[in-house]
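Visitor: Next comes the sequence, and after it the predicted model I'd like to discuss.
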Amino acid sequence: MSQGAERSKKLRIVLLESPLELVPPEIRRHPQVKRYTERFGIEPGETLLDKTYHYYAMEPLPEKWKRGRPDIVHFSILLLQDSLLNQKGFLETYIHVYDGRVFYIKPETRLPKHYDRFKGLMAQLLIYERLPPSGDTVLVEKVADSLEEFVEQMGGLILLWEKGKPRTAKTIVREAMELKWPIGVGMFPRGDFRAETIRLARKRYSLRGVSGSLKAWSVLHYLLCSAEQLLGILP
C-alpha cells in the first residue's frame, strides 16, 4: 500500500483515563505531600499526583488504584511521538486526563524523557490547558472538556477492552483509519474503564490471541506496527 495513496489516512490514538491530575485539595495538607512540595519548592496545587511520593496520602481517595501513575502516560507518549508512524505524519495523539478533559499533542512535540521534567510540564498543562503556557507556538492544547464532547467531534470511538470482541491489531487499525475514529487505550494500572467510557465507545474490541492483560505500551506497540505495515512504512 503506497504512502501517496494513503496520505489522508491516519491512526488516531487517545490515551484514556490517563492518571494525570494535580494533587486533590483534600490531601494537600498531608505530611507526605507537604514534604514533597517543600523539597521541590512548589505549591501542592501545582503538583502532579504521583503514587511513588504520595502513596499514604492517597489512601482516602476514591479509585486510588487508578490514580497517581504519570509514568504510564510518560512512557506511552514517548513511544507514540518517537514512532516512525508519527515522524511520517500518520499519527494523531490525544490524552484524556482524569478529570475528563482531552488534549491534543501535535506531531512535532517532543516531551522530556526526564520524568520529573515531564511531570512539571503536565502540571502546567492541567493548569493552563496548553503548552507552552503562553506565546504563539502551541505544542499541546485542550480540544474538549469531556470525553463525550471529544467523541462527538471525532464521530466515534473504538475501545480496546479486555471484554470486547476479539480482533487482530491489524483489523482494528484498518477499521479505525477507514472510519477516522480514534482507538482508545486505557492508561490506568489496574481495574476497569468507567461505565461512561464504555458507553461512549461505538465499537469495543480486544486483541485476538492475547490472554490476560497487556501493559499499555505493549498494546500501543502492536497498533503502531500494524499501522506502519498497512501504510507501507514497514515491509
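Guide: Sure, I can see it.

Visitor: From now on I want contacts and neighbour counts done on CA atoms only, so please keep to that.
Guide: Fine.

Visitor: now the strands for the chain?
Guide: With DSSP state E, the ranges of strands along the chain come out as 11-18, 91-97, 102-105, 130-131, 140-144, 158-167, 183-186, 203-207.

Visitor: Cys225 is nearest to which of those strands?
Guide: Set against Cys225 and scored by C-alpha to C-alpha, the strands of the chain come closest in strand 11-18, at 11.1 Å.

Visitor: elements contacting that closest one?
Guide: Judged by 3 or more C-alpha pairs under 8 Å, 6 or more residues apart in numbering; DSSP states H and E, strand 11-18 is in contact with helix 70-81, strand 91-97, helix 169-179, strand 183-186.

Visitor: hmm, back to that, let me have the strands of the chain in CSV, extended by distance to Pro70 and mean neighbour count.
Guide: Formatted as CSV, the strands of the chain follow (distance: least, C-alpha to C-alpha, whole Å; neighbours: other C-alpha atoms under 10 Å):
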stretch, distance to Pro70, mean neighbour count
strand 11-18, 8, 24
strand 91-97, 10, 22
strand 102-105, 15, 22
strand 130-131, 17, 21
strand 140-144, 17, 20
strand 158-167, 20, 18
strand 183-186, 13, 24
strand 203-207, 24, 21
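
Visitor: for comparison:
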Amino acid sequence: MMHLILADSELELVPQAIQGHPAIVKHAKMRKKKPSRILLDSTYHHQAIRSKYAAEAERRGRPDIVHFFLMNAQESLLNYEGKLRVYVHTRNNDVIRISPETRLPKSYNRFVGLMEHVFQNKYVPDKENPLLTLEKMSLRALVDEIGNKAVVLSEKGKKVNLKEYDIPEDITFIIGGFPSGDFLSNVNFADEIVSIYDGTLMAWVAAYEVIARYENLYL
C-alpha cells in the first residue's frame, strides 16, 4: 500500500486577522457566506494576504494545488485498485483523510465549497459515512501513525533515478503542498529526502510520477 501525503499545504479558512479586509468582505458577500467560513484564495484575496502576511504573499491561499493533486491521486489506477491512501496536511496542522471511494468535483468552485464544508463540519457527507474527515494532527504524528518507510520529495534532497529507486510495497511519500519556499514542518525525521528531477515540480506532477512508478512495480 502506498500512502501519499500533501504536506504543509496552503489550504485554510481566512485567518481572523484579515477577515475584515475589504477584499475578503466583498468576496464573502458575493458568495453569501461569512468571511470566517470561506477558504483563503490568493486569486481573490491577494491584497488582503499581502496586507498582513507580506513575506508569505506568494505562498498562501492556494487551494488549487490541493485540487489538482487530489484529482491526480484519486483518479489513478492505483487508487481504483485499492492500493493508495491519500492525506492532505495543512500549514495549521489540520489533516484531511481522503477515502479511496471519494470522487472529487472537477469544478474548482465546487471543490472549494466542499473543502469549506469539511473545515466547518469535520466530516463529509456525515460522521456515519465519511468520505472526507478532518482532525488536528502534526505531519510527524500522521507519518508515525501510518508506520511505513517515509520518503520526502524535495528538490533539496538526494538526487535519485525514480526508475531505479528502491520502492518497497509499503511506503509513504510526502510531497509539499505549497508553490514556493520550503516545508514549514520539520521533515528531518523522514527515512529519506530525495529529489526525482533537476528542478521544481508541481505537487501533482510529483504525485503522478511516484504513482506511475509504483503502479509499474505492484499492479
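Guide: Looks like it came in fine. Please read all numbers here as calculations on a predicted model, not as lab measurements.

Visitor: Make CSV from the helices and strands packed on strand 11-18 of structure 1 and add distance to Glu141 of structure 1 to it.
Guide: Output for these, formatted as CSV (distance: least, C-alpha to C-alpha, whole Å):
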stretch, distance to Glu141 of structure 1
helix 70-81, 15
strand 91-97, 10
helix 169-179, 23
strand 183-186, 19
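
Visitor: Arg110 of structure 1 is nearest to which of those?
Guide: It is, among those and with distance given as C-alpha to C-alpha, helix 70-81, at 6.8 Å.

Visitor: Just tell me which of the helices and strands packed on strand 11-18 of structure 1 ends up closest to Leu111 of structure 1.
Guide: Of all those, helix 70-81 comes closest under C-alpha to C-alpha, at 7.2 Å.

Visitor: Which positions in structure 2 sit opposite the closest one in the alignment?
Guide: Counting by TM-score structural alignment, helix 70-81 of structure 1 pairs with residues 63-74 of structure 2.

Visitor: Nearest approach to Tyr56 of structure 1 belongs to which of the strands of structure 1?
Guide: Short answer: strand 11-18, nearest of the strands of structure 1 by C-alpha to C-alpha, at 20.7 Å.

Visitor: Output the residue interval of structure 2 matched by the closest one.
Guide: Under the criterion TM-score structural alignment, strand 11-18 of structure 1 matches residues 2-9.

Visitor: same check, this time on stretch 34-53 of structure 1
Guide: Using TM-score structural alignment, stretch 34-53 of structure 1 pairs with 25-44 in structure 2.

Visitor: number of nearby residues for the corresponding residue of structure 2 for Ser218 of structure 1?
Guide: Matched by TM-score structural alignment, Ser218 of structure 1 corresponds to Val205 in structure 2. Counted with other C-alpha atoms under 10 Å, the neighbours of Val205 of structure 2 add up to 14.

Visitor: So what's the residue count around the residue nearest to Val205 of structure 2 when sequence neighbours are not counted?
Guide: In this structure, Val205 of structure 2 finds its nearest non-sequential neighbour in Phe69, 8.0 Å apart by C-alpha to C-alpha, 6 or more residues apart in numbering. Neighbour count for Phe69 of structure 2, taken as other C-alpha under 10 Å: 23.

Visitor: Phe69 of structure 2 against Leu201, yeah?
Guide: No. With contacts counted by C-alpha atoms under 8 Å, Phe69 of structure 2 stays clear of Leu201, the gap being 12.0 Å.

Visitor: What's the match for Arg204 of structure 1 in structure 2?
Guide: In structure 2, the residue matched to Arg204 of structure 1 (TM-score structural alignment) is Ile193.

Visitor: Could I get the contacting residues of that match?
Guide: Ile193 of structure 2 sits next to 151-154, 156-158 when contact means C-alpha atoms under 8 Å, 6 or more residues apart in numbering.

Visitor: From Leu153 of structure 2, how far off is it?
Guide: Distance of Ile193 of structure 2 to Leu153 of structure 2, given as C-alpha to C-alpha, to the nearest Å: 6 Å.

Visitor: Just the terminal-to-terminal distance for stretch 12-25 of structure 2.
Guide: 16 Å.

Visitor: Please identify the buried residues of that stretch?
Guide: 12-14, 18-19, 21, 23-25 (16 or more other C-alpha atoms under 10 Å).

Visitor: Grab the longest helix from structure 2 for me.
Guide: Ranked by residue count and defined by DSSP state H, the top helix of structure 2 is helix 203-218.

Visitor: what angle sits between that helix and strand 2-9?
Guide: 170 degrees (axes from the mean of the first three to the mean of the last three C-alpha atoms, to 10 degrees).

Visitor: Residues in contact with the match of strand 11-18 of structure 1: which ones?
Guide: 62, 66, 69, 83-93, 139, 146, 169-178, 183-185, 203, 207, 214.

Visitor: chain center to it: distance?
Guide: 6 Å (C-alpha atoms, centre = their mean, to the nearest Å).

Visitor: still on that earlier bit, what's the closest of the strands of structure 1 to Glu43 of structure 1?
Guide: Using C-alpha to C-alpha, the strands of structure 1 put strand 130-131 closest to Glu43 of structure 1, at 19.4 Å.

Visitor: Measure the mean distance from that closest one to structure 2 post-superposition.
Guide: Taken over the aligned residues, the distance from strand 130-131 of structure 1 to structure 2 averages 1.6 Å (mean C-alpha distance after the TM-score superposition for structure 1).

Visitor: In structure 2, which residue range corresponds to that strand?
Guide: The aligned range for strand 130-131 of structure 1 is 123-124, by TM-score structural alignment.
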